[in-house]
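*Asks:* quick check, what structure comes out for this input:
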Amino acid sequence: MRLAEPTWALGTRREPTPAPGAKPPLRRAHVEDEAPQLLTLEDEEGFRPRWQEAQNRFLDDPRGSVHTAGALVADVMQKPAATFDDHKQELEGQWSRGEQANTEDLRLAPRHYRSFFNRLLVT
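*Replies:* The predicted structure follows:
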């Protein structure tokens, strides 16, 4: 008897079909490229084998597999937060050192934040 794979193990993501005449959903390609990527290609390549391992363990150790998958998702979620923190420190670094921020820096900072914000919303 073959056991069915858990739904989280299928690894496919289906995009909803938009209604006729509806505006297409915002995609990554439409987001400004001012902020760093949330996950680099190297990050993805590091996380994918760990996901595969969690899936492969399911039949022998379902509880451990689910625990591993949950921990991995938490790790993946922490990566964009760390990226944002680094980017924020870079943007606001001169202010924390007591230096005066010029108007152009102040004008650009919200644009960078908006770009990062939009990337998070389409992720």
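*Asks:* from here on, contacts and neighbour counts on C-alpha atoms
*Replies:* OK.
*Asks:* strands along the protein, start to end?
*Replies:* Counting by DSSP state E, the chain has no strands to list.
*Asks:* look through it and tell me its longest helix.
*Replies:* Ranked by number of residues, the top helix in the chain under DSSP state H is helix 62-96.
*Asks:* which helices and strands sit right next to that one?
*Replies:* helix 41-57 (3 or more CA pairs under 8 Å, 6 or more residues apart in numbering; DSSP states H and E).
*Asks:* how many neighbours does Cys54 have?
*Replies:* No Cys there; residue 54 is Ala. If you count neighbours by other CA atoms under 10 Å, Ala54 ends up with 21.
*Asks:* want to put them side by side, so please do this one too:
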Amino acid sequence: MLLDLFDPGIVWDEYGLRSDVVLFTHGFPRADIHESITPDLLHQLIKGTFKDHLVTWVQDYILQAHPKSLALAIIQDIDQQISAVPPYPRLRRFPDGRDFNQWTGDDSKALMKVCSDL
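*Replies:* Alright, predicted model coming up:
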């Protein structure tokens, strides 16, 4: 499109495109990289729904619904309950509660299992 609108010299100077080179994908009907990348649904469900939405929403709700000192006590009680879950086969323990810096997919899945039992 740029080559049709402007002089080849301007296209090279302004956009770095050569008028004598045609990309091999020029005639491909599905060459758009954004159409070829599929979303990772499992990642979106686990991280997006549980960690980014539900855990954050519950904490924000508690902070808004109660005075700050009571809200922090409730959040600390939730962390204590998570850390107090007894050892059980195939159930990961979180001795420090749910407050850790780097969440992985395995962390989210394991924490979902623990929270579903609380």
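*Asks:* superposed, what's their TM-score?
*Replies:* The TM-score (TM-score structural alignment, normalised by the length of the second structure) is 0.31; 52 aligned residues with a CA RMSD of 3.5 Å.
*Asks:* returning to what we had before: and the longest helix of the first structure with helix 41-57, angle?
*Replies:* Put simply, helix 62-96 of the first structure runs at 160 degrees to helix 41-57, going by axes from the mean of the first three to the mean of the last three CA atoms, to 10 degrees.
*Asks:* so in the second structure, which helix runs the longest?
*Replies:* The second structure, longest helix under DSSP H: helix 68-83.
*Asks:* elements contacting that helix?
*Replies:* Applying 3+ CA pairs under 8 Å, 6+ apart, we find helix 68-83 of the second structure packed against helix 56-65.
*Asks:* for the helix it packs on, which positions count as buried?
*Replies:* Across helix 56-65 of the second structure, burial judged by 16 or more other CA atoms under 10 Å covers Ile62, Leu63.
*Asks:* contacts for that helix, please.
*Replies:* For helix 56-65 of the second structure, the external contacting residues (CA atoms under 8 Å, 6 or more residues apart in numbering) are Ala71, Leu72, Ile74, Ile75.
*Asks:* buried subset of these as a ChimeraX selection?
*Replies:* Burial among the contacts of helix 56-65 of the second structure is assessed by 16+ other CA under 10 Å; the matching ChimeraX selection reads:
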select :71,74,75
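*Asks:* grab the two from the contacts of helix 56-65 of the second structure that are most spread out in space.
*Replies:* Largest separation among the contacts of helix 56-65 of the second structure by CA to CA: Ala71 and Ile75, giving 6.2 Å.
*Asks:* before we move on, the earlier item: would JSON lines of the contacts of helix 56-65 of the second structure with distance to Cys115 of the second structure be doable?
*Replies:* Output for the contacts of helix 56-65 of the second structure, formatted as JSON lines (distance: CA to CA, whole Å):
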{"residue": "Ala71", "distance to Cys115 of the second structure": "19"}
{"residue": "Leu72", "distance to Cys115 of the second structure": "18"}
{"residue": "Ile74", "distance to Cys115 of the second structure": "15"}
{"residue": "Ile75", "distance to Cys115 of the second structure": "13"}
